[in-house]
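Asker: Pasted the sequence and its predicted model underneath.
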Amino acid sequence: MRWSIIGLSEVRREGEDTVILESGNLFYHREGDHLSQGGVGFIVHKSLVNNVVKIGSVSTRVAYLILRISKRYSLKVIQVYAPTSAHPDEEVEEMYEDISKAMHSSKTHYTVLMGDFNAKLGTRESGELKLRKFGAGQRNRRGQQLADFMEKEGLFMMNSFFQKRPHRKWTWSSPRRFDKK
């Protein structure tokens, strides 16, 4: 498998640190709200380590890195770990504010926002431009918050632009989904 930057959620490490691993890859992490729970981070391939301009976090749920891709262009990658539906809406709203801070903190030519949003965007609804026709399932309330945020910030949900087989359109299934109750 080829990779350049891997975004991490549920890092479960204490503190905040940037380490060059024995492999030469860069590992950055920021702990979550509770000791050894949650947290975000990155692994950057050793071929790109010298191109990292800045790496840091806005909160325990939002981290970012800026990568120089040429003399003229740079890329900002933002990693997110959203609260689950068990958390209050205020935490989700705070996370979106943190994402906005990360997006607007330093000007770059390109921005990639990725991570675990704990939301179902579902299929495209009429009039939406940021989501294309290849979404999957039914949108939930947190998915609507994500869609509204994308519209406000001018972001596109790139997974929905490409047709995939049905079993490749989701990444996780609730264990309760198979209960007979």
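Answerer: Received it, and whenever you're ready, just let me know what you need.
Asker: CA atoms for contacts and neighbours, from now on please.
Answerer: Fine.
Asker: Centre of the chain to the helix of greatest length in the chain, how far?
Answerer: Ranked by number of residues, the top helix in the chain under DSSP state H is helix 89-105. Helix 89-105 sits 12 Å away from the centroid of its parent chain (C-alpha atoms, centre = their mean, to the nearest Å).
Asker: Can you give the contact residues for that helix?
Answerer: 57-59, 61-64, 76, 78, 80, 82-83, 111, 149, 153 (C-alpha atoms under 8 Å, 6 or more residues apart in numbering).
Asker: Please, where are all the helices along this structure?
Answerer: 89-105, 141-153.
Asker: need those helices in TSV with mean neighbour count and distance to Ile20, can you?
Answerer: Shown next, in TSV, are the helices of the chain (neighbours: other C-alpha atoms under 10 Å; distance: least, C-alpha to C-alpha, whole Å):
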stretch	mean neighbour count	distance to Ile20
helix 89-105	16	24
helix 141-153	16	33
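Asker: okay, pairing it with this:
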Amino acid sequence: MEKNIDSFEQLTTRIGRLRMRRCGPILALTIFVAYAPTSSYEEEEVEAFYMDLEKFDREDHAFYKIIIGDFNAKVGPRRAPEEHHIGTHGLQWNDQGERLSEFIMTTKTIHENSQFQKPSSLRRTWESPGGGYRNEIDHIIVNKRFCLTDVAVVPKFYKGPDHRLLRGRFSFTRSAEKAAKFRERNPRTIINWDRFTTLVGFCEDFAMDNIDEESHCGRGFVLLSAFQ
């Protein structure tokens, strides 16, 4: 593993970057390690952190990109169809979680903790002294959905006075790489159902003179609603 390390840089006081060289069939990999400001910090500092992280992610062109760290954010389960970057599993949301979700959507990455169904004991990554409070505030984010096969806390393993070790299991294969490249060339159409419903109502409000006009309207709103 050590011989495949290309570089490690401390980009800011809160963001580090580890770059791995290509190793056989495994393409280049970049891992960002992040520590977000807590809610006690000014909003400007929180925004500066996310803007920096977004900039570094955008400028890095590795095939695989992984962002891990303590975001002091609670991300619950998906609440609407358009939140396709969030999975269907999670504990609860808070304001920091909303900001993290916005970052994930902007960077077109995937929140992996919420992709896997786990008992709460294997989700909570932080515990207050004395065990009175427990939260899931450490997260793993990836740019390729297929590369991560599991996310869970390692029981009885603490990485500090209050944090538990969060482990992600990865699988990098040539077939999965080809599948990802195919999906990038042929992206899946995402329908905006709110827009679809609005356009259906619009067409229903107008009487059509003939079947051709009605058919034309139907094709129009279906095509329009297919793009967000």
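Answerer: Perfect, I can see it now. Since this is a predicted model, take the numbers as computed values, not measurements.
Asker: Fetch the TM-score of the aligned pair.
Answerer: Between these two chains, after superposing, the TM-score reads 0.66 (TM-score structural alignment, normalised by the length of structure 1); 131 aligned residues with a C-alpha RMSD of 2.0 Å.
Asker: before we move on, back to that, for my notes, please list the helices of structure 1 in TSV and give distance to Trp170 of structure 1 for each entry.
Answerer: Shown next, in TSV, are those (distance: least, C-alpha to C-alpha, whole Å):
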stretch	distance to Trp170 of structure 1
helix 89-105	21
helix 141-153	14
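Asker: relative orientation of the longest helix of structure 1 and helix 141-153 in degrees?
Answerer: Helix 89-105 of structure 1 and helix 141-153 are oriented at 30 degrees to each other (axes from the mean of the first three to the mean of the last three C-alpha atoms, to 10 degrees).
Asker: my guess is Phe156 of structure 1 meets Leu121, correct?
Answerer: No: Phe156 of structure 1 is not in contact with Leu121 according to C-alpha atoms under 8 Å; the separation is 11.9 Å.
Asker: okay, those two: which has more neighbours?
Answerer: Leu121 (24 against 17; other C-alpha atoms under 10 Å).
Asker: so that one makes contact with Gly143?
Answerer: Yes: proximity of Leu121 of structure 1 to Gly143 meets the contact threshold set by C-alpha under 8 Å, at 4.4 Å.
Asker: I'd like the distance between the counterpart of Lys3 of structure 2 in structure 1 and Arg68 of structure 1.
Answerer: Matched across to structure 1, Lys3 of structure 2 falls on Asn50, judged by TM-score structural alignment. For Asn50 of structure 1, the distance to Arg68 of structure 1 (C-alpha to C-alpha, to the nearest Å) stands at 9 Å.
Asker: Likewise for Leu75 of structure 1?
Answerer: Note on Leu75 of structure 1: its distance to Arg68 of structure 1, by C-alpha to C-alpha, is 6 Å.
Asker: Spell out the residue ranges of the strands in structure 1.
Answerer: For structure 1, the strands defined by DSSP state E cover 5-9, 16-20, 26-30, 40-44, 52-57, 62-68, 74-81, 110-116.
Asker: Deepest in the core, which of those is it.
Answerer: Between the strands of structure 1, strand 40-44 has the highest mean count of neighbours, a mean of 26, where neighbours are mean count of other C-alpha atoms under 10 Å.
Asker: So which elements touch that strand?
Answerer: In this structure, strand 40-44 of structure 1 packs against strand 5-9, strand 26-30, strand 62-68, strand 74-81, with contacts taken as 3 or more C-alpha pairs under 8 Å, 6 or more residues apart in numbering; DSSP states H and E.
Asker: Give me the angle between the second one and strand 5-9.
Answerer: Counting by the same axes, to 10 degrees, strand 26-30 of structure 1 points 20 degrees away from the direction of strand 5-9.
Asker: thinking again about what came up before, could the strands of structure 1 be laid out in JSON lines, adding distance to Pro166 of structure 1?
Answerer: What follows is the strands of structure 1, written out as JSON lines (distance: least, C-alpha to C-alpha, whole Å):
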{"stretch": "strand 5-9", "distance to Pro166 of structure 1": "24"}
{"stretch": "strand 16-20", "distance to Pro166 of structure 1": "38"}
{"stretch": "strand 26-30", "distance to Pro166 of structure 1": "33"}
{"stretch": "strand 40-44", "distance to Pro166 of structure 1": "29"}
{"stretch": "strand 52-57", "distance to Pro166 of structure 1": "35"}
{"stretch": "strand 62-68", "distance to Pro166 of structure 1": "30"}
{"stretch": "strand 74-81", "distance to Pro166 of structure 1": "25"}
{"stretch": "strand 110-116", "distance to Pro166 of structure 1": "20"}
